[in-house]
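Visitor: Build me a structure from this.
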Amino acid sequence: MAVLSVGVAMSGGVDSTMAASLLQEQGHDVHGFFMLLPLANLEVQRQRVREVADRLSIPLTEVDLRQSFAEQVIGYFNRSYRAGLTPNPCIHCNRSVKFGLLADTMRHQDLERIATGHYARVQSVGDRCFVARGSDRTKDQSYFLARLAADQVNTLLFPLGDWTKQQVYARAAALGFHFSGEESQDVCFLSQGLAAFLSEQGIGDLCGPVVTADGRQIGEHRGVWHYTIGQRRGLGLPDVTPWYVVGLDGPGNRVIVGKQDDLFATRCTVHALRWTHQPPALPWRGLVQLRSRHTPAMAALAPSGPEQWSLVFDTPQRAITPGQFAVCYEHDRVVGSAVIGTGADLEERT
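Guide: Have a look, this model is predicted:
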């Protein structure tokens, strides 16, 4: 294998630490990069990543992305919740910040490859590169990388793609690193919880009606952003069978509820469709994943209107959630993605 100069996005956690260590072991010239983000525990992370870089004897560059992250990721997050959508800030951050602005900094330093501790792989098909599922399916993170463009994928390395989480922890211990075993938080800026964060952002309670699908009011809510599709707890609606959130009407400030069967649908509309490479002929048919822990299901994708497409599943899917991403797979490879539901004004602005 040729020796490469590689920039590694580092957080001080076990995954990015072992990714950097593996690249070193392979003989590559490794340079660590740490993103300064508007996080409550920033200084703790900063100290931890410096200690890791010192242990590995690699140079470390800090990149201040606090303002860009606030505008591009937190701004998108807030707008989505105000509109009654359920956003996925990690997908947005990966495209615009981590593999966007941070990767640009690495390239400006003439680094040949960009690496992270994601549990995913890069697969080549001819002269095209795709993000693909990691070997550890319980930790696979390809879903969160679905919005990366072809030119972003072409320079990526995922050293942990063929490793399991248990193997990574065992390797860390063998090298004398001691990690607690705690998983990193899904959304890095929600350390105090969603409600507290939204309150800090000026998104306070705004009471409104809880209604059935036919418009009958049966309760009140404290703000649509307190709820998500499929939610059962916290509704305060006693009945013989449970009520579930089946829809969120942001403009109308309504929470729509129904029964278990109402959560299942075979069809949804998507927008902001992006393919990793040349768009395929439509209708396209393949596996579609609707959230990070959803079991991919067979579906057909076809145009349904201006800048709008319809996804039709072979079998009913539970809790299809507007604002989340529908990720298209062929075999284990990510080939495209789109945003579920309405809200074209909230599309990623990258």
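
Visitor: going forward, measure contacts between C-alpha atoms and count neighbours the same way
Guide: OK.

Visitor: how about residue 68, secondary structure?
Guide: Of the three states, residue 68 takes helix under DSSP: H, G, I helix; E, B strand; the rest coil.

Visitor: how close does the residue nearest to it when sequence neighbours are not counted sit to residue 152?
Guide: Excluding the flanking residues, the one nearest residue 68 by Cα to Cα, 6 or more residues apart in numbering is residue 97, at 7.7 Å. Using Cα to Cα, to the nearest Å, one obtains 12 Å as the distance from residue 97 to residue 152.

Visitor: These two - which one has more neighbours?
Guide: Taking other Cα atoms under 10 Å, residue 97 and residue 152 do not tie; residue 97 has more neighbours (21 against 17).

Visitor: for comparison, sequence B:
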Amino acid sequence: MAERFATTIHQKNIVVAMSGGVDSSVAAALLQQQGARVQGVFMALAQPDLAEQLQRVRAVADFLRIPLTVVDLAEPFQREVVDYFCAGYFAGKTPNPCVVCNRTIKCGLLLDRAREGLGADLLATGHYVRISGEGEAGYRLLKGIDPTKDQSYFLALLRQEQLARLCFPLGDFRKEEVYELAAGFGLAFRDTPESQDICFLKHQSVAEFLAVHSPGQGRPGPMLTLQGKELGQHAGIHHYTIGQRRGLGLPDATPWYVATLDPERNVVVVGKDADLWQREMVLPVVHWLRGHPPSLPHVCAVKIRSRHPACQAEIVGFDTGVRLTFAEPQRAVTPGQFAVFYEGEEVLGCGEIAR
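Guide: The predicted structure follows:
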């Protein structure tokens, strides 16, 4: 259990966001073991497998003998997350809906409902992250200790007032330990598959999902080289992302990759691997978790997508955001993804990549 809660968890009213998986289930059981007054809450988001998922959640809640409340957040989830996701692809971006969902829905509206409707002191989730600090210095969001499961990237848009009301019981555990805890609590999850990052896709591809939820928006157009030579036609820019190699249908002595997407001209620009590397990127808007930036320019570690190894970069401020200069060129910097800044274990801030 994180040090922040070690002596204060007893008798607190803690609502646990439950999905029916091992992480949220063990989080609930751990808090219960620590003496908290635990209840579960399930977000109904019009998931493809809603009935099946709710059945799993109810089974866990019944096993732990905790009350369960179902909160219907399907309409705001559609508006804030799904619509953002669809619009991003048609704008030539590769959006990250989980980052947006965690701020606006799970740690936003759900946190509000838990506090106002269920009397929660804290909302707990099964994320592998940690929180430390409080008072004038503010709260710090830290990586989970398991580097293979750390989810701090996906929570980098959180605000101080959200961090003050959140609890992450699994941040001090490794995944294998969580399975062992589950077995000790009598929860059988060893053979349960891991949930996927984008919950609403289920088994659909992005293109299949967009065809159903935003029909008729994509249209074919030219596929050009960086020098402007047309090599073929694309099926709609929403089918492509920066660095993509497969599905281009462009045979050559060396592979072609998607280098840029130009939604205004409806053009997919392709290049070779050497064309995918860059030393700088621009973030028009930056969110700082402490509420204010460090002294700029500032050198720190940066992740340009969730599974990308952190790289060193210098952050320089300018009128409309920041510019990052990498110590080493980075491959396939992708508009729409988030760049997340780290100082050691701490998340400093983030911003959506523009170019």
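
Visitor: Any idea what the TM-score is?
Guide: Comparing the two superposed chains by TM-score structural alignment, normalised by the length of structure 1, the resulting TM-score equals 0.94, with 341 aligned residues with a Cα RMSD of 1.3 Å.

Visitor: sorry, back to before: from residue 52 of structure 2, how far off is whatever residue of structure 2 lines up with the residue nearest to residue 68 of structure 1?
Guide: Matched by TM-score structural alignment, residue 97 of structure 1 corresponds to residue 105 in structure 2. Distance of residue 105 of structure 2 to residue 52 of structure 2, computed by Cα to Cα: 21 Å.

Visitor: before we move on, what SS does the spatially closest residue to residue 204 of structure 1 that is not a sequence neighbour have?
Guide: Using Cα to Cα, 6+ apart and skipping residues adjacent in sequence, the residue nearest residue 204 of structure 1 is residue 198, 7.0 Å away. Assigned by three-state DSSP, the conformation of residue 198 of structure 1 is helix.

Visitor: Check residue 114 of structure 1 too.
Guide: Look at residue 114 of structure 1: counting by three-state DSSP, its state is strand.

Visitor: again, but for residue 326 of structure 1
Guide: The three-state assignment at residue 326 of structure 1 reads strand, by three-state DSSP.

Visitor: what about it, neighbour count?
Guide: Neighbour count of residue 326 of structure 1, defined by other Cα under 10 Å: 28.

Visitor: What residue in structure 2 is paired with it?
Guide: Taking TM-score structural alignment, residue 326 of structure 1 has residue 339 as its aligned residue in structure 2.

Visitor: I figured that match was touching residue 353, is that so?
Guide: Yes: using Cα atoms under 8 Å, residue 339 of structure 2 is in contact with residue 353, at 6.4 Å.

Visitor: Please tell me how far the residue of structure 1 most remote from its centre sits from residue 180 of structure 1.
Guide: Centroid-distance maximum for structure 1: residue 240 at 36.7 Å, with Cα atoms, centre = their mean. Distance, residue 240 of structure 1 to residue 180 of structure 1, by Cα to Cα: 44 Å.

Visitor: can you map out the strands along the stretch 201-350 of structure 2?
Guide: Taking DSSP state E, counting those that start in this stretch to define them, one finds strands in the stretch 201-350 of structure 2 at 221-225, 230-234, 257-262, 267-271, 277-283, 286-288, 298-303, 311-318, 321-331, 338-343, 346-352.

Visitor: any chance of those in a markdown table, plus distance to residue 84 of structure 2?
Guide: Output for the strands of the stretch 201-350 of structure 2, formatted as a markdown table (distance: least, Cα to Cα, whole Å):
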| stretch | distance to residue 84 of structure 2 |
| --- | --- |
| strand 221-225 | 23 |
| strand 230-234 | 23 |
| strand 257-262 | 18 |
| strand 267-271 | 21 |
| strand 277-283 | 18 |
| strand 286-288 | 18 |
| strand 298-303 | 22 |
| strand 311-318 | 27 |
| strand 321-331 | 21 |
| strand 338-343 | 14 |
| strand 346-352 | 13 |
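
Visitor: Which of these sits closest to residue 195 of structure 2?
Guide: Residue 195 of structure 2 lies closest, by Cα to Cα, to one member of the strands of the stretch 201-350 of structure 2: strand 338-343, at 21.3 Å.

Visitor: in the superposed pair, what's the mean gap between the closest one and structure 1?
Guide: Following the fit onto structure 1, the mean deviation recorded for strand 338-343 of structure 2 is 0.8 Å by mean Cα distance after the TM-score superposition for structure 1.

Visitor: so that strand versus strand 321-331, what angle?
Guide: Angle of strand 338-343 of structure 2 versus strand 321-331, following axes from the mean of the first three to the mean of the last three Cα atoms, to 10 degrees, is 90 degrees.

Visitor: which residue ranges form the helices in the stretch 101-250 of structure 1?
Guide: Using DSSP state H, counting those that start in this stretch, the helices assigned to the stretch 101-250 of structure 1 run over residues 103-108, 150-153, 165-174, 194-200.

Visitor: re the thing from before, show me what the residue farthest from the centre of structure 1 lines up with in structure 2.
Guide: Under the alignment (TM-score structural alignment), residue 240 of structure 1 pairs with residue 253 in structure 2.

Visitor: for residue 223 of structure 1, same thing?
Guide: Checking with TM-score structural alignment, residue 223 of structure 1 has residue 236 as its match.

Visitor: what's around its match, how many residues?
Guide: For residue 236 of structure 2, the count of nearby residues is 21 (other Cα under 10 Å).

Visitor: any idea how far the residue nearest to residue 204 of structure 1 lies from residue 308 of structure 1?
Guide: Distance, residue 198 of structure 1 to residue 308 of structure 1, using Cα to Cα: 30 Å.

Visitor: check contacts around residue 99 of structure 1.
Guide: 148, 152 (Cα atoms under 8 Å, 6 or more residues apart in numbering).

Visitor: Alignment lookup: residue 221 of structure 2 to structure 1.
Guide: Counting by TM-score structural alignment, residue 221 of structure 2 corresponds to residue 208 in structure 1.

Visitor: Fine by me, we can end here.
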